[in-house]
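# sharing a model prediction with you, sequence too.
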Amino acid sequence: MTYWKHDSAIVDEGAQLGEGTKVWHFAHVSPGARIGARCSLGQGVYVGNDVSIGNNVRVQNNVSVYDAVTLEDDVFCGPSMVFTNVYNPRAAVARKNEYRRTLVREGATLGANCTIVCGSTIGRHAFIGAGAVVQKDVPDFALMVGVPARRIGWMSRYGERLNFDGAEQIARCPHSGDEYQLREGVCVLVKPGKLP
C-alpha cells in the first residue's frame, strides 16, 4: 500500500489511491474512486464511485465529493464545502441517471462552506470565497463571492488578488512574478514566474 489511512477510515476494495496520499479519521473512499498522489482527505470526507481526483489535492474536513465530480491537480476544497450532482432533487423521484458533471480545474480554491451547484466548471486557479454559491461556470483566475456568486476581481496562481492598471491592463503577482493581462474582460497569464 503506497498511501496511508487512519484506522477509522474506510477505503473500499477497488479504489485507486496514489503514492503519499493520506486518508484521515472517519473518511470513506468508494470502490470506483480514482485519487492521485500526495492528496489529503480530511476527517469525515466521503469520496463517491464516479469521482476523479488529481495529484496534490487537499479535501478538508467534512466534504463529500459525490459522483460525477472531477478535481484536477492542486485543487483545495475548504472545510464543509458542498458539491451537488442532481440539479432538482426529490426524495420520491430517482434521478441517478440525471447527474450533471462538475469539473474543478487545476489549482482552484473552493472556500469553506461554499456550494458548487452541479453542472458547473470552475476555471484554473479560480478562487471561490467562503460561503459563496456557484450556479454557473467560473473563468480562470476569477475571484467569486456571494449568493449567488459574482466575480469581484481576479487572483494570481499564488493566491493574491490582482490589481490591473495602465492602458495595457497589466497586473503582476509580487510573490511569484507572474504577469497577467485583461483581454476583453478575461484574465490571461502572459508571463509565468516561479511558484514555491
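Okay, I see it. Residues are numbered from 1 along each chain as shown.

# only C-alpha atoms from now on, for both contacts and neighbour counts.
Noted.

# just give me the neighbour total for Arg34.
21 (other Cα atoms under 10 Å).

# surely it meets Gln16?
Yes - using Cα atoms under 8 Å, Arg34 makes contact with Gln16 at a distance of 4.8 Å.

# state the distance from Ala142 to Cys187.
8 Å (Cα to Cα, to the nearest Å).

# residues that sit against both of these two, list them.
Both Ala142 and Cys187 are contacted by Trp154, under the criterion Cα atoms under 8 Å, 6 or more residues apart in numbering.

# so Pro139 touches Gly123, yeah?
Yes - counting by Cα under 8 Å, Gly123 is a contact partner of Pro139 at 4.8 Å.

# who touches both of these two?
If you check Pro139 and Gly123 against Cα under 8 Å, 6+ apart, no residue is contacted by both.

# what about the closest residue to Glu13 other than its chain neighbours, neighbour count?
In space, and not counting its chain neighbours, Glu13 is closest to Pro31: 5.5 Å by Cα to Cα, 6 or more residues apart in numbering. By the criterion of other Cα under 10 Å, Pro31 has 16 neighbours.

# one more: Met1?
The local packing of Met1 (other Cα under 10 Å) involves 8 other residues.

# gap between it and Asn85?
31 Å.

# which parts of the chain are helices?
Here the chain has no helices by DSSP state H.

# just give the closest residue to Met144, not the sequence neighbours.
Met144's closest residue in space is Arg151 (Cα to Cα, 6+ apart), at 4.4 Å.

# so that neighbour touches Phe141, yeah?
No - when contacts are counted by Cα under 8 Å, Arg151 is not listed as touching Phe141 (10.1 Å).

# put this next to the previous one:
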Amino acid sequence: MLMDLNPRFIRTRSASSSITEAYFVRKIASRPAVAKTLIRKRNRLDAGVSFGVGWRAEPDGLTEALMRTRLSYRLGSGATASEILSFAIEMRATSQDEVTVGDSVQKQPIVVFGTGEIAELADFYFTHDSNCEIAAFTVDAAFLKQREFRGRPVVAFEEVVESFPPDRFGCFVAVSYAKINAVRTEKVAAAKAKGYELVSYLSSQATVFPGFDLEENCFILEDNTIQPFATVGANVTLWSGNHIGHHSTIEDDVFIASHVVVSGGVRVGQGSFVGVNVTIRDHVTIGRKCVLGAGALVLEDQPDFSVVAPRGSERSPVPSNRLRSL
C-alpha cells in the first residue's frame, strides 16, 4: 500500500492502482516544494536548498533514475522511495506542515511580527518562495496604528495568542538592525516565551551545501553563498549577494547587508552589524555588537563594541556641468 502525503488526512490506495513507487518518485521530483519540506524536516533546512547537483533545473527530460538519485542524495544515501515515503508519514506526527503529492501544497501558517518594510519583504518572500503562509501580522499594542496590512489582519502582540495560538501557527520576527539588533533579539525571545516556534526563510536562489544547519528566525535572501563548514547562528539576516567563506562563524543576532565578503575562518560576534560592501580578511575575529560601516576593509581583529567607519568619497569642487570629458 502506498499513501498520499497529506499529514492530516492520509488516504490509502491499493497496490493495483496507478500509484506506484515510480509514480511517487516522479511526483516528488517534479514538485520541489514537496521535496523541500521533506529536506527541511530531515536535515533542518528550509526551502530551496541547492546541494550542487542542479535541483533547480526543470525535471522535464530527466530520467527517472536521475531523479531517484537526486532524491536519495538529499534525503539520505541510498534512500529508496519507500523509505522517503515512510519518513514523510513519520513527519506527520511531529509537524504542522502540510505536504501533498497532488496539485497543491498546503503551507504552514505563520504570524509575522512587524508592519514595516522588512515585514512587507518577508510577506513577498514567504508567499512566493517558501512552505509558509502568512496568516496575520502583529505589533506591540503601543504601535498598533492599522488593523490590516498586506490584506491580512494586524493584531496586538499582547493578544496574539488568543487569535493565533502557537500550537497552530509559527512566528517570524521581521525587524531590522535597530539598536544594533537588540530590538529583533528581544522580540524573538518574547515570541518564544509565548510558545511560538520561530520559522526561517532561506531563498531558493541562495547556495548552501550538505551539513548547513538553518537556525530559527533567519532571513537569508537571494544570491548568498554559504560555503562548506561555515555556520550561521539564530536570528541572523543575510541580505542579498553575500559570500560567507568556509569555516567561518556568524554568531546569533547578526545583520549582514548586501555584497559583503566574509573570508574563510572569520568569526562575526553576536549582535554585530556589517554594512554594504564590507570585506573581512581571512581568520579575523569581529567582537560582539560591532558596527562595520559600508565599504570597510577589515584586516585585523576587532574588540567588542568596535565601530569601523571609513570615510565616504569626497565631492569635487568642480560642478558636473563644467566637466569637459563627459
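That came through fine. None of these values were measured; they are calculated from a predicted model.

# report the TM-score for the pair.
Remark: TM-score between the superposed chains equals 0.59 [TM-score structural alignment, normalised by the length of structure 1]; 127 aligned residues with a Cα RMSD of 2.2 Å.

# ok, Arg151 and Phe141 of structure 1, which is more surrounded?
When neighbours are counted by other Cα under 10 Å, Arg151 of structure 1 and Phe141 differ, and Phe141 comes out ahead with 29 against 14.

# excluding covalently adjacent residues, which one is nearest to that one?
Phe141 of structure 1 sits nearest to Ala126 (Cα to Cα, 6+ apart), 4.1 Å away.

# give the contact list for the aligned partner of that neighbour in structure 2.
Using TM-score structural alignment, the partner of Ala126 of structure 1 in structure 2 is Cys290. Listed by Cα under 8 Å, 6+ apart, the contact partners of Cys290 of structure 2 are 269, 271-273, 302-307.

# one more pass at 6 Å, please.
Taking Cα atoms under 6 Å, 6 or more residues apart in numbering, we find Cys290 of structure 2 in contact with 272, 305-307.

# repeat for Ala35 of structure 2
Counting by Cα under 6 Å, 6+ apart, Ala35 of structure 2 has no contacts.

# at 7 Å what do you get?
Contacts for Ala35 of structure 2 were tallied using Cα atoms under 7 Å, 6 or more residues apart in numbering; they are Ile28.

# is it part of a helix or strand, or is it coil?
Three-state assignment for Ala35 of structure 2 (DSSP: H, G, I helix; E, B strand; the rest coil): helix.

# gap between Ser120 of structure 1 and Tyr3 of structure 1?
Here Ser120 of structure 1 is placed at a distance of 30 Å from Tyr3 of structure 1 (Cα to Cα).

# correction: the previous question concerned Arg150 of structure 1.
Distance from Arg150 of structure 1 to Tyr3 of structure 1, by Cα to Cα: 38 Å.

# ditto for Val69 of structure 1
22 Å.

# looking at the two, which is more packed in?
Legend: neighbour count by other Cα under 10 Å for Val69 of structure 1 and Tyr3, higher for Val69 (26 against 16).

# hang on, isn't that one packed against Val117?
No - the criterion here is Cα atoms under 7 Å, and Val69 of structure 1 misses it with Val117 at 10.9 Å.

# give me the common contacts of the two.
In contact with both Val69 of structure 1 and Val117: no residue, using Cα under 7 Å, 6+ apart.

# packing partners for the longest strand seen in structure 2?
The longest strand of structure 2 (DSSP state E) is strand 132-139. Helices and strands touching strand 132-139 of structure 2, by 3 or more Cα pairs under 7 Å, 6 or more residues apart in numbering; DSSP states H and E, are strand 108-113, helix 117-128, strand 152-156.

# Ala230 of structure 2 is nearest to which of the ones you listed?
Ala230 of structure 2 lies closest to helix 117-128 among these, at 23.9 Å (Cα to Cα).

# residue range for that closest one in structure 1?
Under TM-score structural alignment, there's no match for helix 117-128 of structure 2.

# now that helix: buried residues?
Of all the residues in helix 117-128 of structure 2, those buried under the rule 16 or more other Cα atoms under 10 Å are 119, 122-123, 125-126.

# what's the helix or strand for Leu38 of structure 2?
Secondary structure assignment for Leu38 of structure 2, by DSSP states H and E: helix 32-43.

# distance of the corresponding residue of structure 2 for Phe26 of structure 1 relative to Ile250 of structure 2?
Aligned counterpart of Phe26 of structure 1 in structure 2: Gln205 (TM-score structural alignment). Distance from Gln205 of structure 2 to Ile250 of structure 2, counting by Cα to Cα: 20 Å.

# which one's more surrounded, these two?
Legend: neighbour count by other Cα under 10 Å for Gln205 of structure 2 and Ile250, higher for Ile250 (24 against 19).

# what do we get in structure 1 for that one?
Match for Ile250 of structure 2 (TM-score structural alignment): Leu71.

# my read is that its match contacts Asn55, right?
No - counting by Cα under 7 Å, Leu71 of structure 1 does not reach Asn55; the two are 9.1 Å apart.

# got the contact list for the equivalent of Arg105 of structure 1 over in structure 2?
The alignment partner of Arg105 of structure 1 in structure 2, by TM-score structural alignment, is Gly269. Contact partners of Gly269 of structure 2, counting by Cα under 7 Å, 6+ apart, are 250-251, 286-289.
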